[in-house]
Structures are given as C-alpha cells and as structure tokens.
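Colleague: sharing a model that was predicted from the sequence below.
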Amino acid sequence: MQTDHTHPTHQDHTGSDPGSRASVPWSAAAQATLHCLTGCAIGEVLGVVIGTALGWSTAATVVLAVALAFVFGYALTMRGVLRAGLTFRAALKVALAADTVSIAVMELVDNAVLVSVPGAMEAGLSSALFWLSLAGALAVAFVVTLPLNRWLMGRGLGHAVVHAYHH
C-alpha cells in the first residue's frame, strides 16, 4: 500500500502495534480529548446559538449542533495533517479514523446532558441557564470521553492515528 508521504506510523513511534495495549499517559489522552472538545464546542455552540436564535425546535437545533460539531472537529484535525503535507483526501481519511468515535460519544453525552436540563434549550441566548447548561454539558462530555480516548490511543486508534503527523 502506498501512502502520500512517508511518516512514521503510530506503531513505529510507540513500539506497539494497533492491537496491543500500550500504556497511554492520561495527559496525552486529555490533550486529545481537549482537541476533540474544541472542535465539538465550536460546532455545538454555533449550532445551538443558531437554532435558539431562529426559534427552532430542540430536535432541529440538536441536529444542526451535532452536524457542525463533526464539521469543525474534522476540520481541526485536517488542518494539522494538511500542514504535514497530506493531500486533502488523505487528510480526510485520517480525520475520519481519528475523530469519529470520539466526536460521536462527545456529542451524544453533551446533547443528552443539555436536553435533560429543564428549560435550558428554551431559556434563550441571554440566559445564564442556557450558557451554564451548555458549558456543563461540554464538561461532562469531556469527562466521559477522556477514558475512551485513552483506551483508543492505547490500541493505536483514535487520536493515535494523527499522532504520527504531528512530529
């Protein structure tokens, strides 16, 4: 199989193969989760603000927020690997492999928490309830996604796929 560029794989960098259980420091997993949270938060906040400002239903607002979270999450990852010299298509493949599970879990948790706060979605953009609920939902999503990302990275999956392109 030919790649666009020659880069060390995660296996070469860590000395473990993707099926192994390499020990990943919590700090590395936190950094990967924070990266995921950044993209998710940009998309989530933008989607919830747009949906709320336009008076959309909770379901329509959540769909927009999740879609934008995936777009911004993938875009942030692609930005880094494009700088490493990958083609757009290769960068998209890396982003899909690296972020899909993490973003999906983060969005599931984030939106479940946000929707479960009574009145949060209806509170409006000028309400502290709205913003505190959104911030709290993102914080809970981070805490839940952190061990998942550590587990994935320990197996050479998730953010570990991107790791080789950051060096």
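Modeller: That came through fine.

Colleague: use CA for all of it now, contacts and neighbours both
Modeller: Fine.

Colleague: chain center to the helix or strand containing Leu68: distance?
Modeller: Leu68 belongs to helix 58-83 when assigned by DSSP states H and E. Centroid displacement of helix 58-83 relative to its chain, using Cα atoms, centre = their mean, to the nearest Å, is 8 Å.

Colleague: so which helix or strand takes in the residue most central in space within the chain?
Modeller: For the chain, the residue sitting closest to the mean C-alpha position, by Cα atoms, centre = their mean, is Cys36 at 2.9 Å. Using DSSP H and E, the element containing Cys36 is helix 26-53.

Colleague: please name the nearest non-neighbouring residue to Thr38.
Modeller: Leaving aside its chain neighbours, Thr38 sits nearest to Gly73 (7.4 Å; criterion: Cα to Cα, 6 or more residues apart in numbering).

Colleague: how many residues are close by that neighbour?
Modeller: 26 (other Cα atoms under 10 Å).

Colleague: alright, now check it against this:
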Amino acid sequence: MSQHHHDHAQHDHTPHDHTHAQPEHAQHDHGGHGPVSWAMAARATLHCLTGCAIGEILGMMIGTALAWHNAPTMALAIALAFVFGYSFTMYAVLRAGLDFKSAFKVALAADTVSILVMEIVDNGVILVTPGAMDAHLTEWLFWITLAVAFAIAFVVTTPVNRWLIGKGKGHAVVHQYH
C-alpha cells in the first residue's frame, strides 16, 4: 500500500507543471545546471595550457642549462607547469578581490585535475616519441614534439574541463569571480 502511495506521489510532479519553471537562460549562470559550451571548455583549457607550457619550457631550459639528467629536468618542468598553471588562475581571482589564501584554494579547485591530465598526456607523448627526451632546446625535434604533445593534451583535456565545468567544478569555480 505504501508503495502505491509513493508511486502516486511521483505522478504529482509532472514535467508539464510550468509554475516553477525557470527561464532557459538562467540555467547557464551556475555550473552544473546547464550545458557547457565547447568554447568555454576550450578557453579554460587554453588558459591552463598557457601556464603549463610556460612552466614546462622554463623547467626544461633550467634543467638543460644546469646539465641535469632527464628525470630531474622533467620533474622540475612538471612542478613549474603546476606553479604557472595555478598562478594564472590565482592572478585572475586576486584581481577580482579575493585574498591570497582564498585565491589559492580557488586555483587548486579549478586547475588540479586539468593540469594533471594535461601533464600526463603531454609528458606521455614526449616519453614515447623516439629521441624526444634526448633532444636539446636547439633541435627541431624538441620543439615539434613539444608542440604536438601540447596539441594532444589540449584535445584530451578540453572534454575533461567541459565535464568538470558542467559539474560545477574546475573552471566553473573561477567563473563566479569574473
């Protein structure tokens, strides 16, 4: 009997009840309530990629200049990719008036998954490309491999960012401060 009563209660809330309907555009204001455009996801990914690229190239330049082996050079490049990736987001939200601690939390929430995916993909491409790990900054192989690695990372990370923003995570956290 209670099962029948429960089923009946579900029928009271039909999709045809327009008394509580919101305008369609209101659903796009907050992450997690509406579709996220590919353009928004691509912008978030490009923003992240810029910081990562600067950090990685700087790390590779420092590692090369200090004649480090591949492993410590790559570790420094990845660490700097995170630093610069977070810094770009922090700069944007600090300008919006957040204090440093809050801006740092927003950057962690917005970029951690994005940077992680990007770094795994981009460093994976470099690792599997023959000769790329041993190529010097003056060689075309280094720059071609890096460009291809970033392009693949962008393609892989954009859908991840789209999904995260759609769930109210990732760069959706940043958008509330713009």
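Modeller: Nice, I can see it. Please read these numbers as outputs of a predicted model, since none were measured by experiment.

Colleague: please state their TM-score.
Modeller: The TM-score (TM-score structural alignment, normalised by the length of structure 1) is 0.86; 153 aligned residues with a Cα RMSD of 1.5 Å.

Colleague: check the mean deviation of the helix holding Leu68 of structure 1 from structure 2.
Modeller: Mean deviation of helix 58-83 of structure 1 relative to structure 2 after superposition (mean Cα distance after the TM-score superposition for structure 1): 0.6 Å.

Colleague: and Ser16 of structure 1, helix, strand or coil?
Modeller: coil (DSSP: H, G, I helix; E, B strand; the rest coil).

Colleague: Leu157 of structure 1 now?
Modeller: Under the three-state scheme (three-state DSSP), Leu157 of structure 1 adopts coil.

Colleague: against structure 2, where does the helix holding Leu68 of structure 1 fall?
Modeller: Mapping helix 58-83 of structure 1 onto structure 2 (TM-score structural alignment) gives residues 70-95.

Colleague: list the buried residues for stretch 84-93 of structure 2?
Modeller: Buried positions in stretch 84-93 of structure 2, judged by neighbour count with 16 or more other Cα atoms under 10 Å: Phe84, Gly85, Tyr86, Ser87, Phe88, Thr89, Met90, Ala92, Val93.

Colleague: which residues touch Leu49 of structure 2?
Modeller: Listed by Cα atoms under 8 Å, 6 or more residues apart in numbering, the contact set of Leu49 of structure 2 reads Gly85, Ile115, Met118, Phe150, Phe154.

Colleague: counterpart of it in structure 1?
Modeller: So, by TM-score structural alignment, Leu49 of structure 2 is matched to Leu37.

Colleague: equivalent analysis for Ala39 of structure 2, please.
Modeller: Under the alignment defined by TM-score structural alignment, Ala39 of structure 2 corresponds to Ser27 in structure 1.

Colleague: separation between that match and Leu138 of structure 1?
Modeller: 19 Å (Cα to Cα, to the nearest Å).

Colleague: tell me which of the two has more neighbours.
Modeller: Leu138 (25 against 11).

Colleague: please, which helix or strand holds the more buried one?
Modeller: Judged by DSSP H and E, Leu138 of structure 1 forms part of helix 128-154.

Colleague: so that helix matches what in structure 2?
Modeller: The aligned range for helix 128-154 of structure 1 in structure 2 is 140-166, by TM-score structural alignment.

Colleague: can you name the next helix or strand after the helix holding Leu68 of structure 1?
Modeller: Next along the chain from helix 58-83 of structure 1, counting by DSSP H and E, comes helix 88-116.

Colleague: give the buried residues for that next one.
Modeller: By 16+ other Cα under 10 Å, the buried positions in helix 88-116 of structure 1 come out as 90-92, 94-104, 106-107, 109-111, 113-115.
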